[in-house]
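>>> here you go, sequence then predicted model.
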Amino acid sequence: MAARKRVANRYYSGPLSDHFDGTLFFNPNGKPPARFSDLLKWQLGGERSKWPTADPSPFRQATPAKRIDGSGLRLTMVGHSSLLIQTAGLNILTDPVWSQRASPLPFAGPKRVNPPGIAFSNLPPIDLVLVSHNHYDHLDLATLKRLKTKHDPLVLTPLGNDAIIDAGVRGMRLSVHDWGERVEIGNDVAVHVEPVHHWSARGTRDRRMALWAGFVVETPGGKVYFAGDTGFHDGINYRLMAGRHGGFRLAILPIGAYEPRWFMAPHHQNPEEAVQGMLLCNAAYAAGCHWGTFRLTNEPIDEPARKLGEALDDQGVPQERFRALRPGEVWDVPAL
């Protein structure tokens, strides 16, 4: 039987590297995404916990300050992996999703069970947007289009995602980078693009054609690590972050979408692993994201926060050091 012809990369072409084979990106010494047969086995296997159709946050929608100057660091939870970081006079959004569904379809796919923790009309001027990868719960073109119209921010994203954004949002200001690159932003702030263990796809024929990444935001008040979406990967990338950056004032780490482990473990860490990651990367404080807004996997809606608390107790880490944030929750992160 003749070998199947490899589909050309529609998003990126560039030199080979330790995580790009000339066509596809990959996790060095890591695992690729599961096969389609494994996806069907999971989807047809049942065992999905029932989520409520609505799960309002105990916090009201926040009205952020216009700016937080100097070394102050304020974090406001929007929902899932969307957070507002305010420091050094800059306003930074991570993986912004204000749409009702994390899906290519407006009438199907994961639907949010709580409204965004900041009404879009109440956003302060947005200077920078960090987009970690192209899955629909992280790269939402409808939201980026709204941000372009109202705020015209700079969007910083890893290789290949610029092709997706540019095709959907005309004229968006884009800064596109590989792992290991550093970008000067201004106000004595710089962003490092860093490796995480994940994958990418917008459909069935573009798997791993765009890169995935985390970000380290270097500020006058300390470093902030946003891991985007990641598996624990034996702690390899957390140790790498500690080695490169010394430590962090704050790490924003995913704690949800991790069951069943046989399917999700390579690419979504659980709360126990998130606590290990916090300790390995030497973060003084951590904020838990990627939970409680979109039902993506099997675990109950409240399990990530509960298991995070248990893991912190098991490791002897004070609960106030790692908070599972809810939409609208505002945290002035203590100084180092």
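Happy to help now that I have it. Note that this is a predicted model, so its numbers are computed, not measured.
>>> from here on, contacts and neighbour counts on C-alpha atoms
Fine.
>>> check contacts around the nearest residue to residue 73 once chain neighbours are set aside.
Once flanking residues are discounted, residue 73 sits nearest to residue 87: 4.9 Å by CA to CA, 6 or more residues apart in numbering. Contact analysis of residue 87 by CA atoms under 8 Å, 6 or more residues apart in numbering lists 67, 68, 69, 70, 71, 72, 73, 74, 219, 221.
>>> so residue 87 versus residue 222, what's the distance?
Distance of residue 87 to residue 222, computed by CA to CA, to the nearest Å: 10 Å.
>>> report the set of residues contacting both of these two.
Taking CA under 8 Å, 6+ apart as the criterion, residue 87 and residue 222 both touch residue 71.
>>> quick one: the helices in this protein, in order.
Listed in chain order, the helices of the chain (DSSP state H) span 36-43, 141-150, 161-168, 236-245, 261-264, 271-280, 303-315.
>>> winner for burial among the ones you listed?
The highest average neighbour count among those, using mean count of other CA atoms under 10 Å, belongs to helix 271-280 at a mean of 22.
>>> what sits up against that one?
Against helix 271-280 from outside (CA under 8 Å, 6+ apart): 232, 235, 238-239, 242, 251, 253-256, 285-286, 304-305, 307-308, 311-312.
>>> wait, residue 238 touches residue 283, no?
No. Applying CA atoms under 8 Å as the test, residue 238 and residue 283 come out as separate, 10.1 Å apart.
>>> was I right about residue 242 contacting residue 282?
Yes. Residue 242 is within contact range of residue 282, at 6.1 Å (criterion: CA under 8 Å).
>>> picking that back up, just the buried residues out of the contacts of residue 87, in ChimeraX syntax.
Buried residues within these, by 16 or more other CA atoms under 10 Å, are selected in ChimeraX with:
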select :67,68,70,72,73,74,219,221
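>>> in addition, the following structure is provided for comparison:
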Amino acid sequence: MNTARCGIEDKVFTPHRDREQQFKSKKSYRWKLTEKDLPVLGVAKIRQQIQQSFNDWAKHSTLTFHEASEHDEADINLTFVDRYHKEGYRFDGPNGVLAYTVEPFSESIVFESTEEWTDKYNGVGYHLRLIATHQIGHVLGLDHSNDKSSVMFPYYRSIKSEEILSKTDRARIQALYGKPGLTAMHTTTSAIRTTESEKATTITTSTDKSSNELIKSRKENGRFINSFNPKFKLPNLGHALSWKTSAPDNTRLPFTKTELDKILPVTQHKKPKELYRTTPGLRFIWIGHASCFIQMNNFRFLVDPVFSERCGMTSLVGPKRFRPPALTINDLPDDLDAILISHNHFDHLDYLSVKRLNERYGERLTWFCGRGTRQWFLFNRVKNVVELDWWEEYHFSKKKVNIAFCPAQHWSHRTAFDMNKALWGSYAVWDATHKFYFAGDTGYTHNISIFRQIGNKYGPFDLSAIPIGAYEPRWMMQAQHVSPDEAVQIHIDVQSKKSIGIHWGTWALANEYFMEPPKKLAHAIENNGLDPSSFIVVKHGEIIDLP
């Protein structure tokens, strides 16, 4: 018989009353993983498993959990130690005590690092998410259960169900903290100012004091920085250029259009009426790379539209498409409302595409961009432009839609003299019934908190567009482009119900095999125990409708 079990004794909890009242008076908790003596599973997978464990309890109660940043204090601390640590009597070697909580409502969870931890349900090793969910239950005040279907059963056994918490577990946590959806909404104060355009109003919202501070953009020496991450650093330019000129090409792009059409087919829509959704809901079409068409009820908009053959300073310079755009400017509907630009890199902001869109729509279109980019539009005779700072919101009164510019970890550059003179970011878009998130271009390093903050402030999102490509080699791309594994963590952090992978399959901007991103995404979804349909890739031009 397998004796692997929890280190807490099988008895009814008698928690310290002051500690219990202090813990239960809060509804939002911050947690932190000590990145020392970690098992071979690795820090990224460990962090993902722990986040899933907190999510298991959050979705069935009024509680919320957020990972604390490196420099913040946490309410709940998680560590891995070997059997000989100072309270080593709790551990007894492999296949014995797996983890323990010091006491009910404690701030500490301890795991034995020498156990064989896994993130897979294959019968090999101990599934970290199950053990962490059990220990978090203790932290929240639950003692052991005799019900073998309960996650609080003291002995280890695999639960393969998507629903880790049993009915008993859900009832017990709700008895302590209430059912989800019953908590009062946090209110914020707003300062309203009218913009030059009479079509809309900009709303700047204050930070909810119960959450982590929302860090605004900041300049150093006249240039924007990733102010939420003091450790952000781009790779050395000389090393990057050396690699670019000497590294072998691993993209393995087919040489013929026929072969590409088989592997990456493009569905093109020549009739604008095909793009219209006639019933309420969300419609998404991937045009290619980061360019997307979205209809949210009666609000139609594009994100980062690039229709040119190349992405560079001119039509003759820069990487050439290996897949054509699924839509052309002439294919777009006449009543397009807005265009959202995440940042000014050439694969996201293209002069010829902007020029032709402006020729067709003029001031009927409202353009959105980050601070420092509006002047570029005005110089190119685009007039109806709204410039936003991180966490700044804009109410599009004509369609009763809200647009918020959110942080991303990236940089900006179009000429030799404008490095980081313009702000980069992502977007949250919502109306009375739906929410959409566009992640733009971003890295995810040093456990930055911005995506959790976006999810807490604007989520959960019905649909998100998250980059999954242009990530190799990691030493060069990690700070600026997420891998599929990191994309899944963004999906989790922003609380996205469904996400679509973008920023791949159009230009060869990095050095991974051109069809690797969707494969790695599928592995990341499986490793996180998520529904495969919750984060997908689609064909160029494929129409995705959500109710």
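Perfect, thanks for sending it. Nothing here was measured: the structure is a model prediction, and the numbers come from that model.
>>> of the helices of structure 1, which approaches residue 101 of structure 1 most closely?
Of all the helices of structure 1, helix 141-150 sits nearest to residue 101 of structure 1, with 10.7 Å by CA to CA.
>>> about what we covered before: so can I have a markdown table of the contacts of residue 87 of structure 1 showing distance to residue 200 of structure 1?
Shown next, in a markdown table, are the contacts of residue 87 of structure 1 (distance: CA to CA, whole Å):
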| residue | distance to residue 200 of structure 1 |
| --- | --- |
| 67 | 33 |
| 68 | 34 |
| 69 | 35 |
| 70 | 36 |
| 71 | 34 |
| 72 | 34 |
| 73 | 31 |
| 74 | 30 |
| 219 | 29 |
| 221 | 32 |
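>>> just the ones of the contacts of residue 87 of structure 1 in strands?
Among those, the ones falling in strands (DSSP state E) are 73, 74, 219.
>>> got the contact list for the second one?
When you say that, I think you mean residue 74 of structure 1. Neighbouring residues of residue 74 of structure 1 by CA under 8 Å, 6+ apart: 68, 85, 86, 87, 330, 331, 332, 333.
>>> residue contacts, the fifth one?
Under the criterion of CA under 8 Å, 6+ apart, the contact partners of residue 330 of structure 1 comprise 62, 74, 75, 76, 77.
>>> one more pass at 6 Å, please.
75, 76 (CA atoms under 6 Å, 6 or more residues apart in numbering).
>>> what of the last one?
Going by CA under 6 Å, 6+ apart, residue 333 of structure 1 touches residue 73.
>>> try 8 Å this time
72, 73, 74, 75, 250, 285.
>>> nearest to residue 169 of structure 1, of these?
For the contacts of residue 333 of structure 1, the nearest to residue 169 of structure 1 is residue 75 (26.9 Å; CA to CA).
>>> what's the counterpart of that closest one in structure 2?
Counting by TM-score structural alignment, residue 75 of structure 1 lines up with residue 284 in structure 2.
>>> that match: neighbour count?
22 (other CA atoms under 10 Å).
>>> repeat that for residue 105 of structure 1.
Neighbourhood size, residue 105 of structure 1 [other CA under 10 Å]: 9.
>>> and if you look at residue 21 of structure 1?
12.
>>> who are the contact partners of the aligned partner of residue 443 of structure 2 in structure 1?
Under the alignment (TM-score structural alignment), residue 443 of structure 2 maps onto residue 231 of structure 1. Residue 231 of structure 1 makes contacts with 196, 197, 198, 265, 266, 267, 268, 269, as judged by CA under 8 Å, 6+ apart.
>>> spatially nearest residue to the last one (excluding sequence neighbours)?
Nearest in space to residue 269 of structure 1, with sequence neighbours left out and distances taken as CA to CA, 6+ apart, is residue 231 at 4.6 Å.
>>> what does the fifth one give?
Spatial nearest neighbour of residue 266 of structure 1, chain neighbours left out: residue 231 (5.0 Å); criterion: CA to CA, 6+ apart.
>>> check the burial of residue 233 of structure 1 by counting its neighbours.
21.
>>> shouldn't it be in contact with residue 30?
Yes. Using CA under 8 Å, residue 233 of structure 1 is in contact with residue 30, at 7.1 Å.
>>> so what sits against both of the two?
Contacts common to residue 233 of structure 1 and residue 30, judged by CA under 8 Å, 6+ apart, are residue 197.
>>> aligned partner of residue 25 of structure 1 in structure 2?
Aligned by TM-score structural alignment, residue 25 of structure 1 pairs with residue 224 of structure 2.
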